[in-house]
Each structure stands twice: as structure tokens, then as C-alpha cells.
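Novice: Quick one: sequence and predicted model below, then my questions.
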Amino acid sequence: MTVPASLLLLEDDDILGRQTQRALARHGCQVHWATDLGAARRLLATLPALDAAVLDQNLGADNGLDLITPLLARFPECRVIVLTGYGSIAAAVAATRRGARNYLTKPADANDILDALSRDPGDLEALPDAPPSLQRLEWEHIQRVLDAHQGNISRAADALGIHRRTLQRRLKKRPSPKHFERD
């Protein structure tokens, strides 16, 4: 696992941001933390070098994916990963198309982050032999629709043809990884 010397952390949750900053610093990484897109852009302008970036995707009204292009324009060798609580295949594809090296769902600890930063993006793990379970497909579809409606539960529920409260209950009952495995 390669530890970057300098890392930008874009995380709007204060507790998670502080914990992640301390954990990465214990590994020897100098962490520059921003809580919103504007602060991150100002920070980018002042940094002389940047080896890696960990960007939260959902930042209130902002989207961490919007920082990938300007970040890579200033630091082309920077390794970027997107960290989000709303993981979906569509969002992962959008992140990698913009130049992100990897995409992680929360919770992710310092070792998960450093492993994702160290992993060669061309070194894909073997694809499973079996198709994903119905629960996994449903969850990913819900996440795509929610992402397409910028997280608006009411509009996403309308698009899915279900009641808003039903969608909220399904989101609270996120399937555990065992539900994603094939029997």
C-alpha cells in the first residue's frame, strides 16, 4: 500500500472528516481538508503539489464529482477516488469517466482508502460468474433513479411509481452484503 505524501479530503461531515483526516495522518499522509466545493477549489489554488484526493460525492447542493476535472487539470498525476454513502453503478461510471481512479461506499476506513488509491485502475478483479441478485439490481436501480433526481425522494418515488414513504423505508432497509450474494 502506497501512502500519498499530500492528499486533499473533501468531506462535508465534520465528524467523518476529522476521523478520516486523523487516520490518514497516522499513516504519514499530509491531509488538506475542505468541507465544500468552494473551499476545495481555493485550497487547490494554494497547494504546490497533490498526490491524491478523496472526494465525497454528495455535498449538500454540491457534487464532489465536479472537482475531478479542475483537480486533474492542475495536478494530472493526482490519484482521485470518490467516497459516497449512496453507491451505485451509474455514479461509479460517472466518477471514472471524469477521471476518478476508484469509487468507494461509506463507511470506508483509512486502509480501504489507501488500498483504493494504491490499486491500479487497469487491474480489475475477476467478474462474478453469476449475475447479481434481484435485491442488488433493485438497490442499484433505486440509486440510479435517486441520483438522476438529485436525491429528491419525492421525485424519485414518482419516477419509480411508488409512494414516497415506501421509497424512504426501502432506503432505510439497505440490503446487507449477504442479500447481494447468490444462493
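Specialist: Okay, I see it. Since the model is a prediction, treat every value here as computed from it, not as a measurement.
Novice: drop to CA atoms for contacts and neighbour counts, all remaining ones
Specialist: Will do.
Novice: ok, and the closest non-adjacent residue to T69?
Specialist: R98 (6.5 Å; CA to CA, 6 or more residues apart in numbering).
Novice: Below is structure B, check it against A:
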Amino acid sequence: MAEDEFAELGADRTLLLVDDDAPFVSRLARAMEKRGFLPETAESVAAGKAAAMARPPAYAVVDLRLEDGNGLDVVEALRERRPDCRVVVLTGYGAIATAVAAVKIGATDYLSKPADANDITNALLARGEMLPPPPENPMSADRVRWEHIQRVYELCDRNVSETARRLNMHRRTLQRILAKRSPK
């Protein structure tokens, strides 16, 4: 990376990486270090919140689903301690509802796994009205249905019975849908 590219990061290049996949977070830390960041890693919500409170970073990459809770709790802690922190939320369970929730509480962007270091760097450094290009493969009808169900589920505070009632579907059917991975 050239010296002028480091300048794009600004004076504070601190980066907090929160993910419970140890090999992934280790590889990502090395890759981000090569891009000029000063990474610190955490593998749980508790460790991520502790790091955010002790040493609030300029940048953060937070996994949505962690073993001890929801990564959005870390995003809230980061926003509390450092409102200008640029946060990217990563997840293997991409859903519109969780993306909206992440952005509402202050995430800069939301990426589905697998996301490489270049995608993450671009998301962290994106400024202004820069819009991403339109998708080459738009969502299928099954995916749109799944996204709608996930949105209603999040709006009902992840209450399966209430979600099933609002969607006018059987509770067990909804549970089976929620247990499956998202369609392509």
C-alpha cells in the first residue's frame, strides 16, 4: 500500500475486529494490518464491549452472531464511546431486517460472509453518497419471501408465536423456515 493510501485512513488507524471464528479473525487482522490498520481482536460480545470501552477504535468490524450474544450490542457500545467510529457488521446470515437494525444503531455498512479484506476495507473507507453497483444476480422469489419473514421476525423481537400470527402461518412451519439457511 502506498503512503497516500495510508493517508486515506487518517491519523487514527485503530481497528477492532470482533468475531468468534478464531482462524478468520486472525487472517483478517493480518490482512488489515497490511492495509495500514492497527488491529485489535476480540472473540466475544463481552470482550468486544470491553475493548470498545477501554480503547474506542476509529474503525470496527463486528460479526452479528457471536457465541455469547448479538454483535449489535458491541456496535451500540462503540457508538456510545466513539460516535465517529466507522463500523461494518459481518454475518453469515444476511437478512434485510438485520441489516436495517445494524444501520439504525450506527453501523456504516453491512456485509455478508464470505467477505474478503478488500470488501471490508472498501466498506470501512467509503465516504459520502457513493452507491454500490446494482447486483448482477438479483434475489430470487424464495429469497425475497425469506427476507420478508426475517424482517417480520425481527420486528416482533424474535418472538416466533407473534411472527407466525402476523404472517398468518403455522408456528411449526415458521420454526422450520427459520431453522434453515437462507435461499440463494
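Specialist: Arrived safely. Everything numeric here is computed off the predicted structure, so don't read it as measured data.
Novice: Superposed, what's their TM-score?
Specialist: Here the TM-score for the pair of chains, by TM-score structural alignment, normalised by the length of the first structure, is 0.75; 167 aligned residues with a CA RMSD of 3.0 Å.
Novice: quick one on the thing from earlier: give me the number of neighbouring residues for the residue nearest to T69 of the first structure.
Specialist: For R98 of the first structure, the number of neighbouring residues by other CA atoms under 10 Å comes to 15.
Novice: quick one: what's aligned to it in the second structure?
Specialist: R98 of the first structure maps onto I105 of the second structure when the alignment is built from TM-score structural alignment.
Novice: My understanding was that that match contacts E76; is that so?
Specialist: Yes - taking CA atoms under 8 Å as the definition, I105 of the second structure is a contact partner of E76 at 6.5 Å.
Novice: For the residue nearest to T69 of the first structure, which residues are in contact?
Specialist: L65, I68, T69 (CA atoms under 8 Å, 6 or more residues apart in numbering).
Novice: For ChimeraX, what selects the buried ones among those?
Specialist: To isolate the buried members of the contacts of R98 of the first structure in ChimeraX, using 16 or more other CA atoms under 10 Å:
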select :65,68
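Novice: Mind checking which of the contacts of R98 of the first structure are in helices?
Specialist: Those of the contacts of R98 of the first structure mapping onto helices are I68, T69, per DSSP state H.
Novice: Which one of the contacts of R98 of the first structure is nearest to L37 of the first structure?
Specialist: L65 (9.7 Å; CA to CA).
Novice: gap between the corresponding residue of the second structure for that closest one and S26 of the second structure?
Specialist: Under the alignment (TM-score structural alignment), L65 of the first structure pairs with L72 in the second structure. From L72 of the second structure over to S26 of the second structure the distance is 21 Å, taken as CA to CA, to the nearest Å.
Novice: could you point out the longest helix in the first structure?
Specialist: Under DSSP H, the first structure gives helix 134-148 as its longest helix.
Novice: buried stuff in that helix?
Specialist: R136, W139, E140, H141, I142, Q143, R144, V145, L146, D147.
Novice: list the contacts for L55 of the first structure?
Specialist: L8, L9, L10, E11, G64, L65, V80, I81, V82, L83.
Novice: if we go to 7 Å?
Specialist: L9, L10, E11, G64, I81, V82, L83 (CA atoms under 7 Å, 6 or more residues apart in numbering).
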